[in-house]
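1. what's the 3D shape of this:
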Amino acid sequence: MKLRNIALVAALAAIGAAQAQGDKWVIGQSAPLTGGNAKFGQDIRAGANAWFAHVNSKGGVQGRAIELLTLDDKNDRKTAGENAATLLKNPDVLALYGFASATLSLDALPLAEKSGTAFFGPFSGANPVRTNSPVLFTVRASYGEEMEKMLNFWTSLGLTRVSVIYYDDEVGKQNLEVVTQYLKKSNLAPQAMPIKRNAPITKADIQKLLSQNPQFLLNTTLSGAAAQIQKELVGMGKIIPTSSLSFVGADQYIAAAGPASAGVSIAQVVPSPTAQIPAVRECAQALEAAGVKSAMNTTHLEACFGAKVLTEGIRRARKPVTRQSLLDALANLGAYDLGGYKITFGNGMQHGSKFVELAMVTREGKLSTR
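-> You can find the predicted model right below:
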């Protein structure tokens, strides 16, 4: 009887182990897979999925595969919040990752805070996702740091009259305020050019912008609006030096603006996708192995980097891995070298990078940092 009991216990243990091995680490995401910013959302998902697939091909983490569960928010704030609520009700979801903007994060972040779930790697450097929330971790520089780099460049050339193109909403106005505070240090002030989010650019918008007689433009909008403005200006023969936040999505912007994009500078918060460092090469290989046909772009790369850091957080989390133990692991990650590129969390530091460089669009439609 004892031998039979021992065998039964062993069999039950084996079944339990097999079930555990079959479980997945589920990461929740809301992203614009359709709608006006669909390409950006799709690239975020592709970059993250490529790295998770790479990890899974090597046995996953602690014997479990990582699954990215993505819901489409169509670039709508309310839907993103609803998606976050849906994801957080799933007890298997360990963290929320890769929301595509600060606006899409506004209603989601408080829900993550309430549930004690990591809100990791939002694709924005705006103030609403630069707070000291205990669940918020970013892997990119702030928009303030991007804008300082751009404004330093133009003002060093003697250009001081800037028009800021921004969305006429909560996040857009905060972006304008960042520029205002920076220029105030030099007794300068920006001109404001508000536009409606998810609305087409009108002739009246272009005329209003030209009436401000700017020496240079600073764009804080998405690729669709930014590309439409640039094409209208170039079509009128108006060549105005322009810089855009990384938020524009460089490759998405170049595709949308076409030849009109030449000469525009765009802030980058990750190295060039052609940089010869291990972290970049590994992500390029992961994307190729995942079947992504297009060349790796900066959005893919940032998403891959974030997924790699999140994977390391799961790897270091104490067992049993829970939402709380993952939060603790991320908070104590320290300086983590992805392969020639570092992200640092710890001691109250939850914004892991200050890396910013300016790239310019060439006539061939490529980004150059030289």
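
2. every contact and neighbour count from this point should use C-alpha atoms.
-> Noted.

3. ranges for the helices of the stretch 1-150 of the chain?
-> 2-22, 38-57, 77-88, 102-105, 108-115, 143-156 (DSSP state H, counting those that start in this stretch).

4. ranking the ones you listed by burial, who's on top?
-> Stretch with highest mean neighbour count among the helices of the stretch 1-150 of the chain: helix 102-105 (a mean of 25; mean count of other CA atoms under 10 Å).

5. show me what that helix is packed against.
-> Other elements packing on helix 102-105 under the criterion 3 or more CA pairs under 8 Å, 6 or more residues apart in numbering; DSSP states H and E are helix 77-88.

6. stretch 220-227: how far from the chain's middle?
-> Relative to its parent chain, stretch 220-227 has a centroid offset of 16 Å by CA atoms, centre = their mean, to the nearest Å.

7. kindly report the same for stretch 194-201.
-> That offset, for stretch 194-201, works out to 21 Å (CA atoms, centre = their mean).

8. to compare with the earlier structure, here is another sequence to fold:
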Amino acid sequence: MKAGVRTYVKVALALGAALGICIAAVAAEPGIAKDKIVIGAFLPLQSGLAAGASQLRDGADAYFKHVNDTGGIHGRKIEWVVENDSYDPQQTMAVAKKLVDRDGVFAIVSTLGTATNLAVLPYLAQRGVPLINPAGGHERLNAPTDKNVFGMLPVAKKTGIDMAEYAVGTLDAKRVAIFYQNDPWGKDPRDGQIDALAKRGLKPVAEASYMPSDIDVSAQVVALQKAQPDVVLMNVIAKHGAMFLKEAQRLGWKPKFIASNVMGDPVVLDLAGSAMEGVIVNLITAVETMDTPAIKKANEILAKYHPETKPGYFTYLGMAGAMAFVEGAKRAGKDLTRPKLIAALESLGRFETGVVPPVNWSTANHGGPTTHGYAVWKEGKLAPLKGW
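-> Coordinates of the predicted model:
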């Protein structure tokens, strides 16, 4: 063989080898290695939602560690990368891009925040990244049309409707006031409450709102107290809900309070103390004292891996997303890809975690549950009033 031909062949072989490496690199599924699956989450760990975000993180993390210690998923361990977004949509976008573009996560699992989740939906859809359990109330999160999104909470507007109907239908309220967070998370249930009251020929006797950055809500308490409502509907996060209830207690004001589901987490007792006594909570996760095998198992897992964390709304919500991801990844098989994960999740049908109401996922439905329960705080414990 002539030298020129030999050189040509060597160059061709080298180019072919390089091309093969490039093709393999392109074909490799993001976040999937021989021994691990890298997934991510963004949580408001430095914000007014920090306490709940930490609880949610611990719940999901405990379940992932439990799975890793019992064999993983087809021999792969789960590596869950969690980033703080400070409940700031702009920061969430930066964090999401880091997780996807730099860390190369396979999926995003168990996030927290309506506005923050909404901010990154187009980006995650464009990149084809599965988003499982984006904890927030908007219908784009819990009745999603994006094929990559799987919700595990009821739509917030429907939750608001249910709360108003419980106030009027069960508690026989004639005068209803509304206290809400002035962003999509609080406005969506508020809109549902307005609609539900209107269907019964009622209007709120008063409304008051707050911003997540507010450090005092005493003026809102006084404004609602003047309207003399029978029931106050509270679409609030734990921090501001606790401030509101403590101020009401200080003033000796005692209407019936029906609060959003986040007020069912034990963290509110640390924030509000005895002001939680008698507060009714809309229930969309399990209660620690429920005597079921699923709750007992969840509590055991949490106690093993995060003994400092109390079981409750946020821990169960974090676990629910982790459970859904694990079940979907197992069903998708050893040759795991994003399309296979999505198809596997769609094949679940009625999926029961035992810690949140069942979902019914399919190719036509990626939405969350449609049922609600209620519980009341009594002597530091949640006592169920109405099941899912």
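
9. let me see the TM-score of these two.
-> TM-score for the superposed chains, counting by TM-score structural alignment, normalised by the length of structure 1: 0.88, backed by 350 aligned residues with a CA RMSD of 2.1 Å.

10. follow-up on the earlier one: for residue 183 of structure 1, which of the helices of the stretch 1-150 of structure 1 is the nearest?
-> helix 143-156 (8.3 Å; CA to CA).

11. burial measure for the alignment partner in structure 1 of residue 129 of structure 2, as a count.
-> Aligning on TM-score structural alignment places residue 129 of structure 2 opposite residue 117 in structure 1. Using other CA atoms under 10 Å, residue 117 of structure 1 has 24 neighbouring residues.

12. could you dump the helices of the stretch 1-150 of structure 1 into JSON lines with distance to residue 359 of structure 1 added?
-> Below are these laid out as JSON lines (distance: least, CA to CA, whole Å):
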{"stretch": "helix 2-22", "distance to residue 359 of structure 1": "44"}
{"stretch": "helix 38-57", "distance to residue 359 of structure 1": "19"}
{"stretch": "helix 77-88", "distance to residue 359 of structure 1": "30"}
{"stretch": "helix 102-105", "distance to residue 359 of structure 1": "23"}
{"stretch": "helix 108-115", "distance to residue 359 of structure 1": "31"}
{"stretch": "helix 143-156", "distance to residue 359 of structure 1": "10"}
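
13. right, so of the ones you listed, which gets closest to residue 277 of structure 1?
-> helix 38-57 (16.4 Å).

14. that closest one: average distance to aligned residues in structure 2?
-> Overlaying structure 2 shows helix 38-57 of structure 1 at a mean distance of 0.8 Å from the equivalent residues (mean CA distance after the TM-score superposition for structure 1).

15. what span of structure 2 is that helix aligned with?
-> Residue span in structure 2 matched to helix 38-57 of structure 1, by TM-score structural alignment: 50-69.

16. if we can go back for a sec, out of the helices of the stretch 1-150 of structure 1, which gets nearest to residue 353 of structure 1?
-> helix 143-156 (10.5 Å).

17. that closest one packs against which elements?
-> Partner elements for helix 143-156 of structure 1 (3+ CA pairs under 8 Å, 6+ apart): helix 170-184, strand 357-361.

18. ok, then the element right after that helix?
-> strand 162-167 (DSSP states H and E).

19. which one in structure 1 is aligned with residue 219 of structure 2?
-> Superposed on structure 1 with TM-score structural alignment, residue 219 of structure 2 falls opposite residue 204.

20. and of the helices of the stretch 1-150 of structure 1, who's closest to residue 352 of structure 1?
-> helix 143-156 (13.2 Å).

21. other residues contacting that closest one?
-> Outside helix 143-156 of structure 1, the residues that touch it by CA atoms under 8 Å, 6 or more residues apart in numbering are 124-127, 160, 175, 178-179, 182, 216, 243, 245-246, 267, 354, 356-358.

22. how about stretch 283-296 of structure 1?
-> 46-47, 50-51, 53-54, 273, 301, 304-305.

23. buried residues, it. List them.
-> For stretch 283-296 of structure 1, burial by neighbour count (16 or more other CA atoms under 10 Å) applies to 283-284, 286-287, 290, 296.

24. and that stretch, how far out from the chain middle?
-> 18 Å.

25. do stretch 26-44 of structure 1 as well
-> On CA atoms, centre = their mean, the centre of stretch 26-44 of structure 1 falls 11 Å from that of its chain.

26. now do stretch 120-134 of structure 1
-> Using CA atoms, centre = their mean, the mean C-alpha position of stretch 120-134 of structure 1 is found 10 Å from that of the whole chain.

27. just the endpoints, please. Distance across it?
-> Using CA to CA, to the nearest Å, one end of stretch 120-134 of structure 1 lies 11 Å from the other.

28. okay, the alignment partner in structure 1 of residue 191 of structure 2 and residue 189 of structure 1: tell me how far apart.
-> Aligning on TM-score structural alignment places residue 191 of structure 2 opposite residue 177 in structure 1. Residue 177 of structure 1 sits 10 Å away from residue 189 of structure 1, going by CA to CA.
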